[in-house]
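K.L.:
only geometry, no sequence info:
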């Protein structure tokens, strides 16, 4: 081989190595761009590395009061009577109270008319929902 051929081979090898390194860098960039932004962990899922346990601990701060649940979850509809929802502080609640707490709680948990099950409080316990109902009934007195 002469010097010219050797130089051409070296140049070709250099391009091959450079494009190979570029491909690896490009692959890494693609992997970085398409990786998931996060993951969902459910309470009790042991594969989440403690994230679910942390969430469970955070939510274990105790039951929210009926007033808190109403303000955070129920007021969006019950403050103004959206889609026929009984308004907070109105006689609508006096009429409903006559049906009994068992019926009102079952309606709130299962949904009734335009109200979906548990209203807008999917994370409320039955006791918290009952507290919110009691708070709305008390507002009518």
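P.N.:
Alright, I've got the coordinates. Everything numeric in this text was worked out from a predicted model, so none of it was measured. Numbers count the residues shown, from 1 in each chain.

K.L.:
contacts and neighbour counts: CA atoms only from here.
P.N.:
Fine.

K.L.:
what residues sit buried inside stretch 82-94?
P.N.:
Of the residues in stretch 82-94, 85, 86, 87, 88, 89, 90, 92, 93, 94 count as buried by neighbour count, 16 or more other C-alpha atoms under 10 Å.

K.L.:
relative to residue 84, how far out is the nearest residue to the first one once chain neighbours are set aside?
P.N.:
Take residue 85 and drop its neighbours on the chain: the residue closest to it by C-alpha to C-alpha, 6 or more residues apart in numbering is residue 78, 5.6 Å away. Using C-alpha to C-alpha, to the nearest Å, residue 78 is found at 9 Å from residue 84.

K.L.:
just residue 122 next, same as before
P.N.:
For residue 122, the distance to residue 84 (C-alpha to C-alpha) stands at 21 Å.

K.L.:
alongside the first one, take a look at this:
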């Protein structure tokens, strides 16, 4: 005895075609004129993931220590030896400079020397701040200069 087969079992492609057609009709029914988006919602959705606020922290002239000046101005050249600048802490490179004395080192830093621009490129530095930076930098290489106090 043979069993009668159900019509859709013989042709599974028809069942699949019917399902795809029904899905397409449902999807197309949703197409149409959409309402205008809310401006506030749109602005919220397109905001950047992260925000970066930059604030310039300007120190009052004369109030920076030698180390602060070194970190913000001098390290770019003296940290790596750019254009022949003596590297921070290199006693051999600094010895002849330290031997010239604090006043000579300070005047060279204020006026510029060889590849170093006046005030090391920090045009806003006061003479006292340059003295602090010179003392700090020379002392890292064996100098024994007294850094002028910040209150001066």
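P.N.:
Yep, that arrived. Being a predicted model, the structure only gives us computed values, none of them experimental.

K.L.:
give me the TM-score for this pair.
P.N.:
A TM-score of 0.56 describes the superposed chains when it is computed by TM-score structural alignment, normalised by the length of the first structure; 84 aligned residues with a C-alpha RMSD of 1.6 Å.

K.L.:
follow-up on the earlier one: residue contacts, the residue nearest to residue 85 of the first structure?
P.N.:
Residue 78 of the first structure makes contacts with 85, 86, 87, 88, as judged by C-alpha atoms under 8 Å, 6 or more residues apart in numbering.

K.L.:
just checking, the first one touches residue 77?
P.N.:
Yes - here residue 85 of the first structure lies in contact with residue 77, judged by C-alpha atoms under 8 Å, at a distance of 6.4 Å.

K.L.:
if we can go back for a sec, quick check, nearest of the contacts of residue 78 of the first structure to residue 115 of the first structure?
P.N.:
Distance ranking of these against residue 115 of the first structure, using C-alpha to C-alpha, places residue 85 first at 7.7 Å.

K.L.:
next, count neighbours for the residue nearest to residue 122 of the second structure when sequence neighbours are not counted.
P.N.:
Once flanking residues are discounted, residue 122 of the second structure sits nearest to residue 73: 6.3 Å by C-alpha to C-alpha, 6+ apart. Here the number of neighbours of residue 73 of the second structure (other C-alpha atoms under 10 Å) works out to 17.

K.L.:
what's the match for residue 73 of the second structure in the first structure?
P.N.:
Taking TM-score structural alignment, the alignment pairs residue 73 of the second structure with residue 73 from the first structure.

K.L.:
okay, helices next: where are they in the second structure?
P.N.:
Assigned by DSSP state H, the second structure shows helices spanning 7-10, 12-29, 39-45, 66-69, 75-78, 91-99, 102-111, 127-139.

K.L.:
just tell me which of those helices ends up closest to residue 118 of the second structure.
P.N.:
Proximity to residue 118 of the second structure (C-alpha to C-alpha) singles out helix 102-111 among the helices of the second structure, at 4.6 Å.
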